[in-house]
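Peer 1: Structure here, sequence nowhere to be found:
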C-alpha cells in the first residue's frame, strides 16, 4: 500500500511528489502517468517562460505563486545545473490608446510587489531595437527555461527518494473508503491512503471518477505558434509581449526566445476539438460533444464572440497572424515565419460561463484534486506542490506523522 498516489506526470504532479518527500521523507509515493514519458502534454508544450506574476489579481494564488515560484524555480535550476536565463521581458503599448491599460498593468505589478519599470520609446529601443512602441513596462525577473527538463529532474528526485513512477498507465476509476483509496488502472489496481489528482486536461474527469462534482468543466483551447527562421531571430532579443486585452482571458500574440535560441511567435487561442488536440485536424467525438452540450461554453462564447472570431481568423489566415505580430515588430513578414508547435491550455469553465481565474483545488475525504492549473502553473509548480501537500486532509496529516520519523 502506498501512502500517496499522484495521478498525472506533468510538472504539477511531479512537484507535488517532491513536496511530499520534503515533508514526509520516508513516505511511499506512486506517480501514475498514462503517457510513456513525463511532461507530455501542457508541460511539454508550453512556451518555457518563467513568469513574474504581473498580470494576476493581487492576492490571488496565481499572483503569489508566480512571484514566489519564479524565485524557487530559478533556485532549483541553479542548484541542479538546468539551463535557464533570467532575461527579462517588455510589455509594449503600440499606440496611445493602450497607454492607460499599460498604466493599469504597471500599478497591478506594483501591488504584486514586483520591481518593474516604466520605460519610454528610446529605452525600449535599447532593449529591443526592432520593436515599435509608445511606452512599455520592463519586467526584469521574467525568464526562460525548458520545463520538460525541469520535470525530468523532478522525476529523478522522486525516484532517488524511493518513489515509484508508473508510465503508460491510465487511471480508470478511483474508490474512496474509510481506509484510503483504491485506484483501478488499465494495468493493475493500487491502494493508497490519499490520492492527489494532478491530471491537467483530464482533472475534472478524474475528480468525477472519484465521486466529486466540480461545478466546472475543462474546456481545451489550442494555442498555435509560428517560429522565426534562423536568419530572422536577430529581430527578437528576449521576450516581447503586447498589452493584453482586459476583456479577453489570453495574453495576445507575442515573441518568446526559447532556451536553445529559437524564437516562437504566438499564440492565438482557439477552441480545440480534442483535449489533447495539437493539430487543427485532431478531433475527439467525446471531447467535442461535451463542450457543445455544456451551457457554460455557449455563455462564454456569446460574451467573447468578437474576440473568438478574430482568434479563429488568425488560425486560418497566416496573413492575419502576421498583421498581429507587425503591431510589435513592423519588419516581420510572412516569409520570416515557419509553422511551429501548438499547445493546449486546460481552462476550467463554470456553468455560468465564467472562467475559473485562479488555481483551484478541491478537497475530498481521502483525495485532493487540482482542477484548474493553467499558466503560470509551470512557473509556480514548486509552490503549488507545497500548497497541495498542505491541503491533504487533516486526519491524514496525523497518520503521516509516523512517516516522518
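Peer 2: Done, it's in. These figures come from a predicted structure and were not determined experimentally. Numbering: from 1, shown residues only.
Peer 1: contacts, neighbours, all on C-alpha from now
Peer 2: Noted.
Peer 1: Show me the strands in the stretch 201-350 of the chain, by range?
Peer 2: Along the stretch 201-350 of the chain, the segments classed as strands by DSSP state E, counting those that start in this stretch run 216-228, 239-242, 254-257, 263-266, 270-271, 337-350.
Peer 1: who does the fourth one touch, helix- and strand-wise?
Peer 2: This means strand 263-266. strand 216-228, strand 254-257 (3 or more CA pairs under 8 Å, 6 or more residues apart in numbering; DSSP states H and E).
Peer 1: Can you tell me how far residue 71 is from residue 64?
Peer 2: Taken as CA to CA, to the nearest Å, the spacing of residue 71 relative to residue 64 amounts to 11 Å.
Peer 1: for comparison:
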C-alpha cells in the first residue's frame, strides 16, 4: 500500500523521535511518519551510550555542539523532571594526571566559562574530598553535568509524538528513494511510502540514505566502536560520580572515563577502535560491504596516516585487558583487573570528510525536499531536544517550499 505523509523521518533514534515530536509541536496537523529498520526504536547509538547529560564544556564557543549542549542539558533535566524519568545532576571532574595536561585543563576551564558553564578549578586535596580514590594534579569541577536514562527519554518522545498523530513504523528499512514531481517515493522492506519531505536521521547509515536520495555530500560515516567495562558490584564505591581525563584536542573522543549511571552501575571506558561493521559491536561482527566502503574512501587512509599512533594505543587497549587497566589506573590507581567486568559496547557514527577531517560538530545538509543529519555523535542525546527543533525547522521550511512549487 502507498501511504502519503507531509514528512517522512528515516531513523527512530532519539534525534528522529525528537524531530518528529518537534514538528507536531511547531505545526500541528502536519502528517509525519518515522521509518525505523529495527523492530524496536532507539536500539543503536541512543540505546548504547553511557547516559551522561553533557554540559558543553569541551565545545568551541558558538558551534552547534556548544549551543545545543548547553541548552540541551538544561532542557533534558526539565524533561526528565516533567516526565518522571530517572536522572541526577551530579557534576563531574576533569582530572589532569600529568604536568603536560595542565595547560589543556586550564584552557578547558576558560572554554567552559566562555560557554557560560559553571566550572571550578580544584587542587589535589579538593579532588580527594570529592573522589577519595581518584589521583590527579589538578581538576575542574563542571557543575551542570548529569546522568539520565536516554532509553526512557526516547520512549517518552515516541509516546508524545504518537499521541500527536505521528505514525511510528518499525521493521521498515529504506531500500530506495526516488524524487517525483509531486514528492518523494520510498521503497521499504514492507512496501512503498510516499511523502513531500524526507528527513534523514539514520545515524550509522545517514550517508547511505543521503546517497539514495541522490545527494553525495562529500563525507562518509566511519564507525568507531566504544568498548566498555563496568566496575564489579563490590568495587562500585571506588567512584562516587563522573570522572574524566583531559582529552586530546586532536581527536574527537574523550578518553577512558568513569561514569556512574542512574541504576547504580559504573561504566569504565570507552576506548575507540575501528568497527568492522556499521553495527559492529564486537570484533566478531564484521560486514564485508561496510569494510569495503571504509577502505575505498580516501578520508579513511588520511585518518590512518594522521592518527595511527593514537589508534595503535586504542587497539592495544581493546585486545589487552592489562593495557586497559593500566589506562584506567591513571585516574583510579586502586582499580585491578578483577574489578572490571565486560559491558555492552556502542558504535559511534563518525562523519569523515574526503581530506581525512574528523567532523567535530553537528553537520546538516540537503536541498529541496531533503534534510540530512550527517553527524550527530555525543552529545547528541543530551542536545536532542534543541537539535530536534532545528531539524524540524528545516523540514518545515522544505515542506513550505514543496507546496509553493
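Peer 2: Noted; the coordinates are in hand. Here the structure is a predicted model, which means the values were calculated and not measured.
Peer 1: returning to that earlier point: quick one: which of the strands of the stretch 201-350 of the first structure is nearest residue 6 of the first structure?
Peer 2: With CA to CA as the measure, strand 337-350 is the member of the strands of the stretch 201-350 of the first structure nearest residue 6 of the first structure (18.3 Å).
Peer 1: Could I get the buried residue list for the helix or strand following the closest one?
Peer 2: Next along the chain after strand 337-350 of the first structure, taking DSSP states H and E as the criterion, comes strand 360-363. Buried residues in strand 360-363 of the first structure, defined by neighbour count with 16 or more other CA atoms under 10 Å: 361-363.
Peer 1: cool, stretch 166-184 of the second structure as well?
Peer 2: Within stretch 166-184 of the second structure, the residues that qualify as buried by neighbour count (16+ other CA under 10 Å) are 166-174, 177, 179, 183-184.
Peer 1: so where in the first structure does that stretch end up aligned?
Peer 2: Residue correspondence for stretch 166-184 of the second structure in the first structure, counting by TM-score structural alignment: residues 163-181.
Peer 1: What's the end-to-end length of that stretch?
Peer 2: One end of stretch 163-181 of the first structure to the other measures 18 Å (CA to CA).
Peer 1: again with stretch 387-394 of the first structure
Peer 2: Separation of the first and last residues of stretch 387-394 of the first structure by CA to CA is 14 Å.
Peer 1: Residue 375 of the second structure -> the first structure?
Peer 2: Looks like residue 375 of the second structure aligns to residue 372 there (TM-score structural alignment).
Peer 1: check contacts around that match.
Peer 2: Contacts for residue 372 of the first structure (CA atoms under 8 Å, 6 or more residues apart in numbering) come out as 200, 203, 346-348, 356, 358-361.
Peer 1: Next, the contact list for the aligned residue in the second structure for residue 354 of the first structure, please.
Peer 2: When the structures are aligned by TM-score structural alignment, the residue of the second structure matched to residue 354 of the first structure is residue 357. Residues in contact with residue 357 of the second structure (CA under 8 Å, 6+ apart) are 299, 303.
Peer 1: gap between residue 357 of the second structure and residue 215 of the second structure?
Peer 2: Taking CA to CA, one finds residue 357 of the second structure at 20 Å from residue 215 of the second structure.
Peer 1: Next one: the nearest residue to residue 186 of the second structure once chain neighbours are set aside relative to residue 10 of the second structure, how far apart?
Peer 2: For residue 186 of the second structure, the nearest residue in space outside its immediate sequence neighbours is residue 177; the separation is 4.6 Å by CA to CA, 6 or more residues apart in numbering. As judged by CA to CA, residue 177 of the second structure and residue 10 of the second structure stand 11 Å apart.
Peer 1: What of residue 384 of the second structure?
Peer 2: 16 Å.
Peer 1: Ok, residue 329 of the second structure next?
Peer 2: Taking CA to CA as the measure, residue 329 of the second structure falls 42 Å from residue 10 of the second structure.
Peer 1: need the contact list for the counterpart of residue 116 of the first structure in the second structure.
Peer 2: The pairwise alignment with the second structure assigns residue 116 of the first structure to residue 119, based on TM-score structural alignment. Contact analysis of residue 119 of the second structure by CA under 8 Å, 6+ apart lists 109, 112-113, 140-143.
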